[in-house]
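1. just to be clear, the model below is a prediction. Sequence and coordinates:
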Amino acid sequence: MTALLDRKEFVSLLCFWRSRPGVSFSVGVSGVIAEFHAPGDEPVAWHVAEGIMTGTCPGGSIEIVPTDRILSIPYDIAGRNRGYLFCLEEETARMACHRVLRHAGSRGHATLFDIGAGATTVDALIIVDAPSLLLTLTRAEGERLVGTHHPALAGIVEAGPSRLFRSRLAEITVTGPIATSVTPEGPHTHLLADLIDGSTHDNRIPVPAGWLPCLTLHIPVADPAFPGGSAP
């Protein structure tokens, strides 16, 4: 059942589910999403330090930052899609929502660019350390890329930089190449302009007014523990 969790309860719930077979996480909205799960039979290495939960596997990582007042909503859509939405109050959950390419700081020696997807609850960033791509994106800053044929998009796909999709609860880093046809196993991202419609979640899941999903936990349909586990 829907529950308002504090930090400790949220971590307890995640610790139960995170290592169960087939479980995955995602951040994003329709058309703009990053997914985190280990490829094949590879394990995810989980670590908790200073209140932050980190999972790593070949191809990427996830960092979850617990907070208080997280609305946990278990869902089951027609017996084929089940899991939890973890929501924050709307004023907290909203991200930058840029609609043009923007410089977004740095990470280590790399430069971050917000691709300008305009998503309500997730910023879609690319991590740029190649000088040629950095020059291309610097020249294109302030221009609309998503849903266009801007040449900078081809440069991004060709260079295949790491991507960082972040919400107020979690961020997923994907280091594998950008898929242009078949979705790869393991961590990956999707940026599909035709599916960006302003929605933050499947409308078959009843999210109360004033709350927005910031992290999704996906659970295999066959897992008998859902929706129980160690949920408070």
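-> Nice, thanks for sending it over.

2. from here on, contacts and neighbour counts on C-alpha atoms
-> Fine.

3. and what about the residue nearest the centre of the chain, helix, strand or coil?
-> Centroid-nearest residue in the chain, with CA atoms, centre = their mean: Val27, separated by 2.3 Å. Following DSSP: H, G, I helix; E, B strand; the rest coil, the label given to Val27 is strand.

4. quick check: closest non-adjacent residue to it.
-> Excluding the flanking residues, the one nearest Val27 by CA to CA, 6 or more residues apart in numbering is Leu215, at 5.1 Å.

5. what about that neighbour, distance to Ala110?
-> Per CA to CA, to the nearest Å, Leu215 is found 26 Å from Ala110.

6. more crowded one of these two?
-> Neighbour count, other CA atoms under 10 Å: between Leu215 and Ala110, Leu215 has more, with 25 against 15.

7. list the buried ones in the helix or strand the more buried one falls within?
-> Assessed by DSSP states H and E, Leu215 sits inside strand 211-219. By 16 or more other CA atoms under 10 Å, the buried positions in strand 211-219 come out as Trp211, Leu212, Pro213, Cys214, Leu215, Thr216, Leu217, His218, Ile219.

8. same check, this time on stretch 217-226
-> Buried residues in stretch 217-226, defined by neighbour count with 16+ other CA under 10 Å: Leu217, His218, Ile219, Pro220, Phe226.

9. start to end distance for that stretch?
-> 11 Å.

10. kindly report the same for stretch 173-192.
-> OK, stretch 173-192 end separation, CA to CA: 18 Å.

11. ok so, going back, from what I can see the residue nearest to the centre of the chain touches Thr216, true?
-> Yes: using CA atoms under 8 Å, Val27 makes contact with Thr216 at a distance of 6.3 Å.

12. need the contact partners of stretch 20-31.
-> Identification of contacts with stretch 20-31 by CA atoms under 8 Å, 6 or more residues apart in numbering yields 17-18, 33-37, 119-122, 165-167, 170-172, 190-201, 214-220.

13. please compare the first structure with the one that follows:
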Amino acid sequence: MASSSNAEAVTDLLREALADPGNAWSLGSFGAIAEFMRDPDEAVMGLTDERLGMATERGAIALTARPDLRPVAYETSVASGWNHAVALCLPEGACAMSQRGVVIELGPDRDAAREQDRDAILFDLGLDLLAVDACVRTSDPEAIACLRLGVGQPLFDHANPIGRQLVAMSPHRVFLARIGRVEVYAPIPGPGGTSPEGPHTHVLPKLLRSGRTHAATTPIPAGWVPCAGLHPAHPYKDMMGQRIAFDAARYEAFQVLLDRWGDPDLLAVKRGGEHRPDSPVSSRHAQAARRVAEVQARYLRGEVVETDPEADEDEAVPDHA
């Protein structure tokens, strides 16, 4: 059971991070993820209940700081240097969602972030994920009729009409977890299209078949499952992965989060400590922490490594749902 002081610290982390438009958010699993971000001057609507979050014209995020919610700050080694994030984790025994394997109609989405969406019909896409229900939502009669034709069938079955019509329908995408939801309102890009600058979703069947809850490179402590993620501003790339001049203030800001919410054993390795044989940290993650430390030292000395940050994204896939 989390202490009251720790629960308050988690709530403060979420509230402060949500107030900063420089942060991006994700909710999902390996191969299926919804992302929320906003522009600094974008109009924001507050939520009408006790959840933490907001809605814009392009999407919404609504989170609940459960007592068992554990933030895990981490860095991973990638081609251009490193990525960083704060995974929002629940105990493995407390994270499970519906795990439906076929499309199911759920009825009106009474928990929608915006009141105007609460009569729209929600459909679970049946991706059979442990900690996330990937859904779509619509109030359009034709779209509802099409989605109902696919109920009871796997989404990716060739006989299911939903897959052929999903781009044209472009329903809201609504990803749900025990700690909250992310909603995406922007149209789904067509074949060959790219993700919009703003809230969007990624679904890739090949990654889904792995059954993983997160990438193997992500150092999540044993017994915990990441349901969502906070993605603070990165020191050398913007939200779209384009390179920017190295920003030491962004680097320092994440190190503060790493000190507070990172794995102490992994931090010790990063700072030159030995990787003990009995450590819960894997040798793979320990080696990655050392590489991150080395490349960060080079950036801090002004020795910028000119590589393509767009090649960093392990899960970068085209919009599908």
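-> Done, it's in. Note that the structure is a prediction, hence the values are computed from the model and not measured.

14. just the buried ones out of the contacts of stretch 20-31 of the first structure, please.
-> Among the contacts of stretch 20-31 of the first structure, those classed as buried by neighbour count (16+ other CA under 10 Å) are 17-18, 33-37, 119-122, 165-167, 170-172, 190-191, 196, 200-201, 214-220.

15. the first structure: helices as residue ranges?
-> Remark: helices assigned in the first structure by DSSP state H are 7-17, 90-93, 131-140, 151-159.

16. go through these and pick out the most buried.
-> helix 7-17 (a mean of 17; mean count of other CA atoms under 10 Å).

17. in the first structure, which residues correspond to the helix or strand harbouring Tyr299 of the second structure?
-> In the assignment (DSSP H and E), Tyr299 of the second structure maps to helix 283-300. Alignment note (TM-score structural alignment): helix 283-300 of the second structure is unmatched in the first structure.

18. what comes up buried for that helix?
-> His285, Ala286, Gln287, Ala288, Ala289, Arg290, Arg291, Val292, Ala293, Val295, Gln296, Tyr299.

19. mind giving me CSV with those and columns for distance to Val86 of the second structure?
-> Below are the buried residues of helix 283-300 of the second structure laid out as CSV (distance: CA to CA, whole Å):
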residue, distance to Val86 of the second structure
His285, 16
Ala286, 18
Gln287, 20
Ala288, 17
Ala289, 15
Arg290, 19
Arg291, 19
Val292, 16
Ala293, 18
Val295, 20
Gln296, 18
Tyr299, 22
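
20. of the residues you listed, closest to Ala2 of the second structure?
-> Nearest to Ala2 of the second structure out of those is His285 (CA to CA; 26.2 Å).

21. tell me who's in contact with the closest one.
-> Residues in contact with His285 of the second structure (CA under 8 Å, 6+ apart) are Thr217, Thr218, Pro219, Leu266.

22. doesn't the last one belong to a helix?
-> Yes: assignment of Leu266 of the second structure by three-state DSSP places it within a helix.

23. now do the contacts for Leu300 of the second structure.
-> Ala248.

24. can you tell me how far the residue mapped onto Gly118 of the first structure from the second structure sits from Asp109 of the second structure?
-> In the second structure, the residue matched to Gly118 of the first structure (TM-score structural alignment) is Asp128. Per CA to CA, Asp128 of the second structure is found 20 Å from Asp109 of the second structure.

25. equivalent analysis for Gly223 of the second structure, please.
-> Look at Gly223 of the second structure and Asp109 of the second structure: by CA to CA, they are 31 Å apart.

26. between the two, which has more neighbouring residues?
-> For Gly223 of the second structure versus Asp109, neighbours defined as other CA under 10 Å are more numerous around Asp109 (18 against 10).

27. so the more buried one makes contact with Arg118?
-> Yes: using CA under 8 Å, Asp109 of the second structure is in contact with Arg118, at 4.9 Å.

28. quick check: the gap between Thr56 of the second structure and Leu47 of the second structure.
-> To Leu47 of the second structure, Thr56 of the second structure is 11 Å away according to CA to CA.

29. which one of these two has more residues nearby?
-> The neighbour count for Thr56 of the second structure versus Leu47, taken as other CA under 10 Å, is higher for Thr56 (22 against 18).

30. check the gap between that one and Pro221 of the second structure for me.
-> For Thr56 of the second structure, the distance to Pro221 of the second structure equals 34 Å [CA to CA].

31. same question for Pro187 of the second structure.
-> 36 Å.

32. neighbour count winner among those two?
-> A direct count of neighbours by other CA under 10 Å for Pro187 of the second structure and Pro221 places Pro187 higher, at 19 against 15.

33. map that one across to the first structure for me.
-> Aligned against the first structure by TM-score structural alignment, Pro187 of the second structure finds its counterpart in Pro177.
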